[in-house]
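Asker: pasting a predicted model and its sequence here:
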Amino acid sequence: MEERFAGSTEYVAQDNLKQIVNIAMALEKPLLVKGEPGTGKTMLARAVAEALDMPLITWNIKSTTKAQDGLYVYDVVQRLYDSQFGTHGVDDIGRYVKMGKLGEAFTAEEQTVLLIDEIDKADLEFPNDLLWELDQMEFYIPETNETVKAKHRPVVIITSNAEKELPDAFLRRCIFHYIDFPDEEQMRKIIGVHFHQIEETLVDQAMATFYWIRSLPEIEKKPGTSELIDWLRALQIGGVPVEELAARSGGEIPLAGVLLKKDKDLGVLEKHRGRR
């Protein structure tokens, strides 16, 4: 029976997101997920792995990352060092070939979930350099004259913060989904996952402030879901009374530095808070 993703205990997924995950798995195509920070793109891969009981392999992309890094690395320096000291087995090149994250997913003894996180951080050629491997589920190692073929096709989830446009050839090979920022109803469900006990009035007041801050057009880095969760925890730890939070609806917002991480944004908040 084909496994299907229906959400997990730690991840509140909307129906359209669950549907697109299952479509991508059925079509055996990578799922490209976009959305602003705080919409749960990275957490989706963890949730899919948990729900389907598969190991999760995460490839965190940086500006310096090359596609080759994900396939394998040939440690020629270590081999040269070993040859100088007469280490046994130096002629076995395979000893010096280490699989990258994509290689790990291909050679795993069971099906895995492969997360390629923040692909748009790499240079423009990076996605195109992975087309063959993601299409054919194999790659060639010239040093050992070996072709590595996937034992099991991994469930590939790729995230992007839309910092730069991805190549059309790459996009054509993916299933695409944009995760909208949670509305208040969805956010309450997410909060319910993270807090077993929390005052409803505190949630009401905190969410009202949170969405008001997000609505301010001058805010450069809008607070996301993780900032709201952290702020609620901070309010609890700090012992800020619900009544005080409500009373400050037109005044100072307690522990605002948990929500906003830029001096400019805190200045914007200071300018607007008296107008609420």
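Answerer: The structure has been received and is ready for your questions. Just so it is clear, the structure is predicted and the values come from calculations on it, not from any experiment. Numbers count the residues shown, from 1 in each chain.

Asker: can we go C-alpha only for contacts and neighbour counts from here?
Answerer: Fine.

Asker: compute the distance between the closest residue to Gln78 other than its chain neighbours and Ser83, please.
Answerer: In this structure, Gln78 finds its nearest non-sequential neighbour in Tyr96, 7.4 Å apart by C-alpha to C-alpha, 6 or more residues apart in numbering. As judged by C-alpha to C-alpha, to the nearest Å, Tyr96 and Ser83 stand 12 Å apart.

Asker: try it against this one:
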Amino acid sequence: MTGTDNGDWRLFRGDGAVRRVGFPEAPPWRTFTDEEPGRPSAPRPYLISPRHSDVVNAALHLRRPLLVTGHPGTGKSSLAQAVAHELDLGRVLRWPVNSRSALQDALYRYDAIGRLREANLRPDREGTEPDIGSFVRLGPLGTALVAADRPRVLLVDELDKGDVDLPNDLLTVFEEGEFEIPELARLPEEQARVEVLTDDPGGTVELHRGRVRCREFPVVVITSNGERDFPPAFLRRCVRLDLPDPDEAQLRDIVAAHLGEDALARADGLIQAFLNRRAPGELATDQLLNAVFLRMGGVDLDAEGLLDAVLHRLGGAV
């Protein structure tokens, strides 16, 4: 990072004056590139103990979903990207779960209204009616279950934020590794093979009778913040990995991996401040990285309220 002195690091001054400023270098984890759509970028460094990586390997060998629990900022979601990168499994398929998430949305979506609208417009246009496959798109889970010689990586992020029945809804799909799209299964025999869209940018796949069945079970990484217990039947089908909050030595390793060894000289006081402020689940590791990055750029973190703004609590009232 290009350093600045404490007097000129403030890009915004709140004085109403218009000025054209040069933006400083962004943190490595907030840098965006013009890479080819769908092509995985090099992930942030991911540090994991042999004990925990062995659990990941157990899930890979057993072809079972990996249920990753831990406080925010312990690297749960990043684990999926690290596995995809190291095993050269391509772009991670992501399903961010919320209270409105339903299993069918993750499997596929059929735009019946769009197809009807297109059919109504066709009399005024030349050409044939578009195929039904143009209105069917596989979701992230559906795309992960497409038959392929190598598995895809699917991240089911924050499953505990979903409906209480969602884990049970996943059981059949996880056990059978397949599902059917009824809108395609009902088509006449001459339309048995239909090309549909996938969750990959520009991706398509041909389905027969609307059936999607994996050849290799996907690498499924399910994250949870521990906000809710899951049914025993669901837990039985998962391999569980609990990621602890990093200790001081691990925090130093993380800072060095992301910002270089030179950052450690500027990080000691911040690491101690982070540890002193941290209660379980109330600070995330990337907040420490943010603070170190700012200090390396010459930002005065002793300015009133600035360190509190960067190392703010994640839980409780704001």
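Answerer: That came through, no problem. The structure presented is a predicted model; accordingly, all values stated were derived computationally and were not measured.

Asker: immediately after the longest helix seen in structure 1, which helix or strand?
Answerer: If you go by DSSP state H, structure 1 has its longest helix at helix 200-215. With elements assigned by DSSP states H and E, the helix or strand that comes after helix 200-215 of structure 1 is helix 225-237.

Asker: and that next one, what does it pack against?
Answerer: helix 184-194, helix 200-215 (3 or more C-alpha pairs under 8 Å, 6 or more residues apart in numbering; DSSP states H and E).

Asker: of Tyr96 and Ser83 of structure 1, who's got more company?
Answerer: Tyr96 (17 against 14; other C-alpha atoms under 10 Å).

Asker: which position in structure 2 pairs with the more buried one?
Answerer: Taking TM-score structural alignment, Tyr96 of structure 1 has Phe135 as its aligned residue in structure 2.

Asker: so its match touches Leu116, yeah?
Answerer: No - in this structure Phe135 of structure 2 lies outside contact range of Leu116 using C-alpha atoms under 8 Å: 10.1 Å.

Asker: neighbours of the corresponding residue of structure 1 for Asp165 of structure 2, just the number please.
Answerer: With TM-score structural alignment defining the correspondence, Asp165 of structure 2 maps onto Glu125 in structure 1. Glu125 of structure 1 has 12 neighbours, counted by other C-alpha under 10 Å.

Asker: what residues are up against Phe181 of structure 1?
Answerer: The neighbourhood of Phe181 of structure 1, defined by C-alpha atoms under 8 Å, 6 or more residues apart in numbering, consists of 35-36, 38-39.

Asker: also Gly70 of structure 2?
Answerer: Gly70 of structure 2 touches 76, 224-226, 242-245, counting by C-alpha under 8 Å, 6+ apart.

Asker: show me these that map onto helices.
Answerer: Those of these lying in helices (DSSP H): Lys76.

Asker: okay, the contacts of Gly70 of structure 2 in CSV with distance to Gly90 of structure 2 next?
Answerer: Below are the contacts of Gly70 of structure 2 laid out as CSV (distance: C-alpha to C-alpha, whole Å):
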residue, distance to Gly90 of structure 2
Lys76, 19
Ser224, 24
Asn225, 26
Gly226, 29
Asp242, 25
Leu243, 24
Pro244, 28
Asp245, 29
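
Asker: what about the contacts of Gly70 of structure 2, which one has the most neighbours?
Answerer: Lys76 (25 neighbours).

Asker: so what does that residue match up with in structure 1?
Answerer: Aligned against structure 1 by TM-score structural alignment, Lys76 of structure 2 finds its counterpart in Lys41.

Asker: go ahead and confirm its match touches Val33.
Answerer: Yes - look at Lys41 of structure 1 against Val33 with C-alpha under 8 Å: they come within range, at 6.5 Å.

Asker: what about Phe210 of structure 1, how many neighbours?
Answerer: Around Phe210 of structure 1 there are 19 other residues, counting by other C-alpha under 10 Å.

Asker: just the helices in the stretch 1-150 of structure 2 please.
Answerer: Under the criterion DSSP state H, counting those that start in this stretch, helices of the stretch 1-150 of structure 2 are mapped to 50-62, 76-86, 103-107, 112-121, 140-144.

Asker: where in structure 1 does stretch 218-233 of structure 2 align, residue-wise?
Answerer: Mapped onto structure 1 using TM-score structural alignment, stretch 218-233 of structure 2 covers residues 154-169.

Asker: now Tyr74 of structure 1, nearest residue through space, not along the chain?
Answerer: Excluding the flanking residues, the one nearest Tyr74 of structure 1 by C-alpha to C-alpha, 6+ apart is Val97, at 4.5 Å.

Asker: picking that back up, return the residues in contact with the match of Tyr96 of structure 1.
Answerer: Contacts of Phe135 of structure 2 (C-alpha under 8 Å, 6+ apart): 110-112, 114-115, 196-197.

Asker: quick check, nearest of those residues to Gly210 of structure 2?
Answerer: Val196 (9.5 Å; C-alpha to C-alpha).

Asker: aligned to the closest one, what sits in structure 1?
Answerer: So, by TM-score structural alignment, Val196 of structure 2 is left unmatched.

Asker: with Leu60 of structure 2 instead?
Answerer: Matched by TM-score structural alignment, Leu60 of structure 2 corresponds to Met25 in structure 1.

Asker: and the strands in structure 2?
Answerer: Ranges of strands within structure 2 are 66-69, 93-96, 108-110, 136-138, 153-157, 178-180, 193-197, 204-208, 211-213, 219-224, 239-242, based on DSSP state E.

Asker: got CSV for those strands, with distance to Ala257 of structure 2 too?
Answerer: What follows is the strands of structure 2, written out as CSV (distance: least, C-alpha to C-alpha, whole Å):
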stretch, distance to Ala257 of structure 2
strand 66-69, 22
strand 93-96, 25
strand 108-110, 39
strand 136-138, 37
strand 153-157, 24
strand 178-180, 40
strand 193-197, 38
strand 204-208, 38
strand 211-213, 40
strand 219-224, 23
strand 239-242, 22
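
Asker: what's the counterpart of Leu80 of structure 1 in structure 2?
Answerer: Using TM-score structural alignment, the partner of Leu80 of structure 1 in structure 2 is Leu116.

Asker: pretty sure Glu36 of structure 1 contacts Asn161?
Answerer: Yes - if you go by C-alpha under 8 Å, Glu36 of structure 1 and Asn161 touch, sitting 5.9 Å apart.
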